[in-house]
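J.: This is the structure alone, sequence omitted:
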């Protein structure tokens, strides 16, 4: 619609400019001829004007076929005195006095002409009339142009429509491909991807972003499936142990010591199961935690000391030596509760995997932009092949050789998710049978 209006405006502008130019050209030529013939007129003592016939007839007005200019002279009684030879037996119509000095379109023997008439003045009196006319046959160019534009307009619109339809068809093809591919993608089929267009335009970026989104969705669903499978397995294991223990317990009468031993074992498995459920709920809550993250100034020293106090009983039972190195005060800007969970899990792991009478070193250091927290133990360490798996849910390194170390395999998974959520950098350095060091990097808090 806008294209058709624009073309119409352009065509109308062309026609108007050409018409004005042709009209202006004809008017100037007629005006020039009028002044020339007025110069050929003189008056005598009787106030009768005389025409210098030889001069004006000598001009090239004798051919009606080449730029014909028609001239006529009239007296005060509007009687014809003389005229140019190219008029032959024809006469130009003398108009009323109110049409003097005005361009008027009339006809001469059916041929369109433009004429102008003026009074011949002598001593402020009109002593006669001069009429000059010119054929408008050249003006047919305007009419031809008008016809051409009127014919061209619908043809151009049709051509533009066909071109636009063709180009739109080609440009919309990638969109159709996106729609077709998207309709094939279901929860059971997440492998399909949108073919990337050849041209790297906006549709290329859109297709690429959709493919990246599908990759993330597929990975998330795969992780969810794996998590569900692992969770169901890990939950069934303690339940099966409890059930087996209870079945063995009721097969025959037993003494009080045996009852107490089996019941205490079941209680420990229930506690383990309860701890696992708490951690699973914690993981599930972290999936929607982004909107609820607090931004507060945290005193790291206090969080570390609080967690050491919380685990003091286990530390004393294993006779582990705690060495701290943070003489200064360290502050960060983050969520106090979530940071406490991270440090708690790292400290719990360090205690769990440390040998009796081992050492745990906790250090805080600071540079210009960051604060670094590190916790090191001299325990069993992590095998190099397991380093890239330790943050996976339910993964526990070398369980067979260390069956006495109980756990759910969720602690480091929680730590990694919280670090990603809070945009902390976490790294691990470990050597088998020599110990492990976890390091966290925090941005400095902006204290007021």
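T.: Looks like it arrived, so ask away. As the structure is a prediction and not an experimental result, all values here were calculated from the model.
J.: from here on, contacts and neighbour counts on C-alpha atoms
T.: OK.
J.: can you give me the helices in the chain?
T.: Remark: helices assigned in the chain by DSSP state H are 2-39, 53-57, 140-184, 202-249, 256-286, 300-310, 312-317, 336-352, 411-422.
J.: Just send those back as TSV, with mean neighbour count and distance to residue 105 too.
T.: Formatted as TSV, the helices of the chain follow (neighbours: other Cα atoms under 10 Å; distance: least, Cα to Cα, whole Å):
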stretch	mean neighbour count	distance to residue 105
helix 2-39	14	11
helix 53-57	13	24
helix 140-184	13	14
helix 202-249	14	60
helix 256-286	14	90
helix 300-310	15	100
helix 312-317	14	115
helix 336-352	19	95
helix 411-422	19	87
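J.: Distance to residue 324 added to these, as CSV?
T.: As requested, the helices of the chain are exported to CSV (distance: least, Cα to Cα, whole Å):
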stretch, distance to residue 324
helix 2-39, 76
helix 53-57, 123
helix 140-184, 56
helix 202-249, 35
helix 256-286, 28
helix 300-310, 10
helix 312-317, 14
helix 336-352, 12
helix 411-422, 21
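J.: Alongside the first one, take a look at this:
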């Protein structure tokens, strides 16, 4: 159904109006050209009669096929009170007959003029028929224009209807990417954007399911421990010290549950951060500020944080809180798994994709066959809930960035956590080197 906000309706109205205007203008020009040509021919014919009479005292040189030209021709000499050097041509209609009259100087000394009148009723009828034919052709052409505009507009919105139908048939259990190669070239960017969105939705649904299952499992275990401890405590009477010890164990388990709940709340905050308005920020400047904060933490733990940033400036439009969550998680993990007197490196460089940010540690490494970005996945010899990398992955997807964790290949044990920001949404800003 077409509405006021319908693109198709606006297209139809504009195309029909433009086509109708073009048909009207072209038909008018054609008719006026035909009319002018016919009248010019009649004018020249009367003018030739007048010249022949003035010069030769005869209407025209008689030819075998020119007898009919005298039909409807009236010639007379008139006298005027004042001399007129110019000719006069006019048309009049009497009793449904149309006449074309030419006043031509004959003898200026006697103020005599030739008045040649030619009946052009048949010519007028022919012009009227031509006008009617043009009018009928315009109506037929206008109808064809309407049909063509409807068919063309339907063809133009057909890809959108196809995309809409495919998207309406999808649900969280059945989500298939759109075949971009089957779309018109102009709709390929839209198809790619929708596929990117579908991928994000698939990842979101997958992680949400894993999150719910993992949360239930993680909360079920400490609750079972609390219940078991309480049951054992209630079996027999105990000393106050033993009750205090049991309560301390229970409080410790509750603290672990609070950590899980806090991380789940962070997921909700992150989803809210994805809706924040992106701001333009210098990523390199942000990394320097972040590194300065973590340098103090590293020194306090007896570790070293080294930085190396290239290029000197890199502007990007993004949600800063999401970028902060990723870098903070990388640095926290790197410092947590790196031993005392170990080295953590934060560096950046430009590649074909955009800006590559890397955090390199000297930890225990990872099992690369395990999906560390799934919720509640933990590796290494340090405690944790296992939601940090899950949050980092979700933030990277929201930024349209790539995230990866792999083992070092330079002969040193440890991992390399990397984030690649897309250069389509950013640019390099040169800075003057400090002396």
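T.: Arrived safely, thanks for sending. As the structure is a computational prediction, the values presented were derived from the model and not from experiment.
J.: hmm, back to that, so for residue 129 of structure 1, which of the helices of structure 1 sits nearest?
T.: helix 2-39 (9.9 Å; Cα to Cα).
J.: and the closest one, what does it pack onto?
T.: Other helices and strands packing on helix 2-39 of structure 1, by 3 or more Cα pairs under 8 Å, 6 or more residues apart in numbering; DSSP states H and E, are strand 111-122, strand 125-135, helix 140-184.
J.: again, only using 10 Å
T.: Where contact means 3 or more Cα pairs under 10 Å, 6 or more residues apart in numbering; DSSP states H and E, helix 2-39 of structure 1 is packed against strand 49-51, helix 53-57, strand 69-75, strand 111-122, strand 125-135, helix 140-184.
J.: Reformat these as CSV; add distance to residue 343 of structure 1.
T.: Converted to CSV, those look like this (distance: least, Cα to Cα, whole Å):
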stretch, distance to residue 343 of structure 1
strand 49-51, 121
helix 53-57, 116
strand 69-75, 108
strand 111-122, 102
strand 125-135, 103
helix 140-184, 44
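J.: so which of those comes closest to residue 426 of structure 1?
T.: helix 140-184 (37.4 Å).
J.: That closest one - contacts with which helices or strands?
T.: So helix 140-184 of structure 1, by 3+ Cα pairs under 10 Å, 6+ apart, packs with helix 2-39, helix 202-249.
J.: For the first one, what is the distance to the chain centroid?
T.: Right, the one you point to is helix 2-39 of structure 1. Mean C-alpha position of helix 2-39 of structure 1 versus that of the full chain (Cα atoms, centre = their mean, to the nearest Å) differs by 49 Å.
J.: now do stretch 272-286 of structure 1
T.: What separates the centre of stretch 272-286 of structure 1 from the centre of its chain is 41 Å, taken as Cα atoms, centre = their mean.
J.: Structure 1: matching residues for stretch 29-43 of structure 2?
T.: Counting by TM-score structural alignment, stretch 29-43 of structure 2 pairs with residues 13-27 of structure 1.
J.: Mean per-residue distance, that stretch versus structure 2.
T.: For stretch 13-27 of structure 1, the mean deviation from structure 2 after alignment is 1.4 Å (mean Cα distance after the TM-score superposition for structure 1).
J.: show me what contacts the closest residue to residue 159 of structure 2 other than its chain neighbours?
T.: Once flanking residues are discounted, residue 159 of structure 2 sits nearest to residue 183: 6.7 Å by Cα to Cα, 6 or more residues apart in numbering. Contact analysis of residue 183 of structure 2 by Cα atoms under 10 Å, 6 or more residues apart in numbering lists 159, 160, 162, 163, 189, 190, 191.
J.: of all the helices of structure 1, which lies closest to residue 375 of structure 1?
T.: Nearest of these to residue 375 of structure 1, taken as Cα to Cα: helix 336-352 at 7.4 Å.
J.: what's the angle between the closest one and helix 256-286?
T.: With axes from the mean of the first three to the mean of the last three Cα atoms, to 10 degrees defining the directions, helix 336-352 of structure 1 sits at 140 degrees from helix 256-286.
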